[in-house]
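Sequence plus the predicted model coming up.
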Amino acid sequence: MTTVACAPVDLVEVWRGDILESMHQGHAVICGADGQIVDAWGDAGAVIYPRSSCKMIQALPLIESGAADAHGLGTRQLALACASHQGARIHTDPVQDWLDTLGLQDADFRCGPQWPADVPARNAIIRAHAGPCQIHNNCSGKHAGFLTLNRHISGGADYELVDHPVQQMGRAAFQETTGEDSPGYGIDGCSAPNFATTVHGLARAMAAFASAHDRSDTRSHAMVRLREAMMLHPELVAGETRACTDLMRAMDGRAAIKTGAEGVFVAIVPEARVGVALKIADGTTRAAEAAIAAILVRLGVLDADHPAARARMVPDIRNWRGTLCGRIAPVTALAGR
């Protein structure tokens, strides 16, 4: 049977006054523990780059190989391995400590320097008449995980290359958890390869994390450790004012969520044993945040009236004087209104 690709569908509205000013379209899938689709909008078979939303998959070999335990990694390091952090001291200090225990330096990273999004950290660098280091990169925790795995397997220095054993282990974990052969890869902002999959495949991987407590194999134990670390330390996964941190705090350990560049978002919901993946076609973050919040409310793990939920799902649009000008909201079909 031939599968017909579907166009992206309306997911998030942007109103100014009484006129619908913009519409964000995309694809979203809720997947069950059996790998089958529970609910979907748009094209579940749309091929996407998960970008940073799949960092928990990339961290699986770190645990499965024995590297995490051999180097005494705790929940904070595991959360940072899954993080797209702000570059605040709360993030960079533990990553620096992690590097120190490995006997490595900033130059051993392959993620590139990045100005921190955290304002105090950025201002401190400016006042010092300095520039950012690689440790400030939002992916430095993931790369510390790569370096730990690389040390464990005695790999070469260029661990970010697609044919390096570290990335090949990551590719194997990615394809196994998504249940799909990746059609290719792109180079992510942090220089590591980012393997493509379908929205359904990404949701299937998140469902495997969500239902991992039902199984007793090595991978499932690793999945539980990573998702629990994320939920235990939401402040490390992103940072203050960020959707991942704010919404995980609002859900109080009921779900782990992770954003990715270009309008990608995923969720792991253990109590419902489902995974969620979504992609906003135009790559807009505000729409991805509104859509994931709406789905989490739909799944019953996020209170629609919680301030963090309202700030992401139905935020007001105000001008520079603070005047209410409009609103953003998920479409009825997504929100279940």
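Looks like it arrived, so ask away.

make it CA atoms for all contacts and neighbour counts henceforth
Noted.

For the chain, which segments count as strands?
Taking DSSP state E as the test, the strands found in the chain are 9-16, 19-32, 37-41, 47-48, 185-187, 193-195, 197-198, 256-260, 264-269, 274-280, 316-318, 324-330.

Just send these back as JSON lines, with mean neighbour count and distance to Leu73 too.
Below are the strands of the chain laid out as JSON lines (neighbours: other CA atoms under 10 Å; distance: least, CA to CA, whole Å):
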{"stretch": "strand 9-16", "mean neighbour count": "21", "distance to Leu73": "40"}
{"stretch": "strand 19-32", "mean neighbour count": "21", "distance to Leu73": "31"}
{"stretch": "strand 37-41", "mean neighbour count": "17", "distance to Leu73": "35"}
{"stretch": "strand 47-48", "mean neighbour count": "18", "distance to Leu73": "32"}
{"stretch": "strand 185-187", "mean neighbour count": "15", "distance to Leu73": "27"}
{"stretch": "strand 193-195", "mean neighbour count": "23", "distance to Leu73": "24"}
{"stretch": "strand 197-198", "mean neighbour count": "23", "distance to Leu73": "29"}
{"stretch": "strand 256-260", "mean neighbour count": "26", "distance to Leu73": "20"}
{"stretch": "strand 264-269", "mean neighbour count": "28", "distance to Leu73": "22"}
{"stretch": "strand 274-280", "mean neighbour count": "30", "distance to Leu73": "26"}
{"stretch": "strand 316-318", "mean neighbour count": "16", "distance to Leu73": "42"}
{"stretch": "strand 324-330", "mean neighbour count": "19", "distance to Leu73": "39"}
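
dropping in the other structure now:
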Amino acid sequence: MTPPVPMAEIWRGPFLESIHHGHAVICDAAGGIVESWGDPQAVVMPRSSSKMLQALPLITSGAADAARLWPEHLALACASHNGAAIHTDRVKAWLDHIGCTVDDFRCGPQEPDDLPARDALIRAGQKPCQIHNNCSGKHTGFLTLNRHLGGGPEYVDPDHPVQRACLEAFEEITGEASPGYGIDGCSAPNFATSLHGMARAMAFFAAARDGASAQEGAAARLVQAMVAFPELVAGEGRACTLLMRAMNGRVALKTGAEAFFIAIIPERRLGVALKITDGTTRGAECAIAAILVRLGVLDAGHPATRRFLNPPILNRRGIEVGMIRPGAAFA
């Protein structure tokens, strides 16, 4: 077993204060490893980076077309959104469209990360509800699929037809039998795989073309939706949204909890999967930016890139006291 390698460094003045170690894999369309750091066979929980895989049955089952879903719906099905009005208004409309309500959700309430939305709730004396959950788009996709399949209300149960369909797609596209699952923050099962398996899956998405197999067509539609609506996939100020905009729709990005990150690069037919072992988001954002610059799809000088790659650390008086920079693995 190969140990994780240094992927991001925190410098304070002339001193190396902290190091974030991790694993990363770049795969080609054939599933081969183009480049790797750390252990490609490390078993990982992709968390929200697997939402595109969980959304595949929504399309391949015919549920998306039967419900007349648009690309905006598909982007939300892949999203970990901020709970801003642009997200929650669309989720509400989608629920109405399929004849469901917030009470049908099984994701749980969450305070919005979007500050205007949070402050509006406070001023109105209201509590956040399930529609504010960052996974409410994914769960509306689950409900849409569930209506199509005729399943029971507990659609997050691992034995439910919705989750069985998700597992089947997950194992087919990663090319591996999952060793098991954990329950995600939104109560849905999150299936484990190797980092190589996850990168292989992202390369499948990168190479997918409309008009090919049902799975390829579905994958292509999801990627196109993500890059067309980066603000729906995450939100203002978030790395996924900012970096996708910086790359002008050339790359789809998706973060996951505990410092997971994926990239889908159609023009190169490459997939990237990355895990920072200490679970720190700043390390994952720095590392994925470094890999994208290394691959030539992200401009190192773009203002969005500089927010995550070599950004200054400012103290409370606004004085620059350090920086976050790529680790020795990328030297």
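Okay, I see it. Predicted model, so just to flag it, every value in this text is computed and none were measured.

hang on, the earlier thing: distance to Ala290 of structure 1 added to the strands of structure 1, as JSON lines?
JSON lines is the format used below for these (distance: least, CA to CA, whole Å):
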{"stretch": "strand 9-16", "distance to Ala290 of structure 1": "7"}
{"stretch": "strand 19-32", "distance to Ala290 of structure 1": "10"}
{"stretch": "strand 37-41", "distance to Ala290 of structure 1": "15"}
{"stretch": "strand 47-48", "distance to Ala290 of structure 1": "19"}
{"stretch": "strand 185-187", "distance to Ala290 of structure 1": "26"}
{"stretch": "strand 193-195", "distance to Ala290 of structure 1": "25"}
{"stretch": "strand 197-198", "distance to Ala290 of structure 1": "21"}
{"stretch": "strand 256-260", "distance to Ala290 of structure 1": "12"}
{"stretch": "strand 264-269", "distance to Ala290 of structure 1": "10"}
{"stretch": "strand 274-280", "distance to Ala290 of structure 1": "10"}
{"stretch": "strand 316-318", "distance to Ala290 of structure 1": "12"}
{"stretch": "strand 324-330", "distance to Ala290 of structure 1": "6"}
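
closest one to Gln77 of structure 1 among those?
Smallest distance to Gln77 of structure 1 across the strands of structure 1 (CA to CA): 16.0 Å, for strand 256-260.

among the strands of structure 1, which is nearest Val119 of structure 1?
strand 256-260 (20.5 Å).

just to revisit the earlier point, right, and the strands of structure 1 - which one's nearest Met223 of structure 1?
strand 264-269 (10.5 Å).

average gap between that closest one and structure 2?
Per the superposition on structure 2, strand 264-269 of structure 1 and its aligned residues are separated by 0.2 Å on average (mean CA distance after the TM-score superposition for structure 1).

what angle sits between that strand and strand 19-32?
50 degrees (axes from the mean of the first three to the mean of the last three CA atoms, to 10 degrees).

Report the aligned residue range of structure 2 for strand 264-269 of structure 1.
Mapping strand 264-269 of structure 1 onto structure 2 (TM-score structural alignment) gives residues 260-265.

try stretch 112-119 of structure 1
So stretch 112-119 of structure 1 sits over residues 108-115 in structure 2, by TM-score structural alignment.

Centre of the chain to the matching stretch, how far?
When C-alpha coordinates are averaged (CA atoms, centre = their mean, to the nearest Å), stretch 108-115 of structure 2 and its chain have centres 17 Å apart.

Equivalent analysis for stretch 44-63 of structure 1, please.
On CA atoms, centre = their mean, the centre of stretch 44-63 of structure 1 falls 8 Å from that of its chain.

One more: stretch 276-284 of structure 2?
Counting by CA atoms, centre = their mean, stretch 276-284 of structure 2 comes out at 14 Å from the chain centroid.

so where in structure 1 does it end up aligned?
Counting by TM-score structural alignment, stretch 276-284 of structure 2 falls onto residues 280-288 of structure 1.

Can you name the residues in contact with the matching stretch?
Residues outside stretch 280-288 of structure 1 that contact it (CA atoms under 8 Å, 6 or more residues apart in numbering): 8, 11-12, 24-27, 261-265, 278-279, 312.

Quick one: map Gly72 of structure 1 onto structure 2.
So Gly72 of structure 1 corresponds to Arg68, using TM-score structural alignment.

Let me see the contact set for its match.
So Arg68 of structure 2 contacts nothing (CA under 8 Å, 6+ apart).

measure stretch 96-114 of structure 1 end to end?
15 Å (CA to CA, to the nearest Å).

For it, which residues meet the burial criterion?
By 16 or more other CA atoms under 10 Å, the buried positions in stretch 96-114 of structure 1 come out as 96, 98-99, 106, 109-114.
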